[in-house]
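A.B. asks: Mind folding the following:
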Amino acid sequence: MNDLEEQLKKLFPDHKVSNEPEFVEETPHELFVQAAPILCKYEKRKGKPTTIISDYEGLDEDFKLLAKEIKSKLAVGGTFKDGEIIIQGDYRDKIMKLLQDKGFKTKRVGG
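C.D. replies: Model (predicted):
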């Protein structure tokens, strides 16, 4: 290990070693909150109930983060595909409450 330190000192003689760990403050990512409501609909696909969340106007990356958060908070499976979040099971009420707590307007579609 000392050999590596000596080599680095030779390469960078002006560098001063700091023993303090670097601390980078992370700011939480802000989601784009749109004026139009996000649609939350119920469908049966291949005989199984699914909840589909669509009509998000922000970036796909933001929608993917939202999908990940919904799946982890509800402990359910799902995917992000073609601009929609597809959640396994009928969780419209819980998802709508979660979205409303984040400041989104929601609209229930179907059943």
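A.B. asks: From now on I want contacts and neighbour counts done on CA atoms only, so please keep to that.
C.D. replies: Noted.
A.B. asks: Just the buried residues of stretch 47-61, please?
C.D. replies: For stretch 47-61, the neighbour count (16 or more other C-alpha atoms under 10 Å) marks 50-54, 56-57 as buried.
A.B. asks: Inside strands: which ones of these?
C.D. replies: 50-54 (DSSP state E).
A.B. asks: Could you identify the most distant pair in the buried residues of stretch 47-61?
C.D. replies: Spatial extent of these (C-alpha to C-alpha) is set by the pair Thr50 and Glu57 at 21.7 Å.
A.B. asks: so where do the strands sit in the chain?
C.D. replies: Going by DSSP E, the chain shows strands at 38-45, 48-54, 78-81, 84-88, 106-109.
A.B. asks: Would you do the same for the sequence below? I want to compare the two.
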Amino acid sequence: MSLVYSTETGRITPEKEQAQRPKGDGIVRIQRETKGRKGKGVCIVTGLDLDDKALKLVAAALKKVCGCGGAVKNGTIEIQGDNRDKIKDYLVKQGHTVKFSGG
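C.D. replies: Next up, the predicted model:
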């Protein structure tokens, strides 16, 4: 239960909380996922400890490298199709440590 009103200060508005992204361990993980996508696979890139603007730039570069679409959602990059090898090659050239995760 949270405090809503105080006789000393009046109405108390809750402080806005920023969405906390989990801090990575320095390893970028690439996984392939088809669940909930009607059988269409996407590659999900997690572990990039970047702000939203930089993450969108990396996503745009990955989409160009792979020649397909994608999106940035909740601090992860989703690239359409099974392009794990192309994504790994690009990220290794950029100086990241990359691992495949999942099936």
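A.B. asks: Leaving out the residues flanking it, which one is nearest to the residue positioned nearest the centre of structure 2?
C.D. replies: Residue closest to the mean C-alpha point of structure 2, counted by C-alpha atoms, centre = their mean, is Thr76 at 1.0 Å. Of all residues not flanking Thr76 of structure 2 in the chain, Thr46 sits nearest, at 5.1 Å (C-alpha to C-alpha, 6 or more residues apart in numbering).
A.B. asks: ditto for Lys56 of structure 2
C.D. replies: Val72 (6.5 Å).
A.B. asks: so how far is stretch 28-40 of structure 2 from its chain's centroid?
C.D. replies: Distance of stretch 28-40 of structure 2 from the chain centroid (C-alpha atoms, centre = their mean, to the nearest Å) equals 13 Å.
A.B. asks: contacting residues around that stretch?
C.D. replies: Applying C-alpha atoms under 8 Å, 6 or more residues apart in numbering, the external contacts of stretch 28-40 of structure 2 come out as 41-48, 81-82, 84, 88, 96-103.
A.B. asks: Check which residues of that stretch are buried.
C.D. replies: Applying 16+ other C-alpha under 10 Å to stretch 28-40 of structure 2 flags 28-33 as buried.
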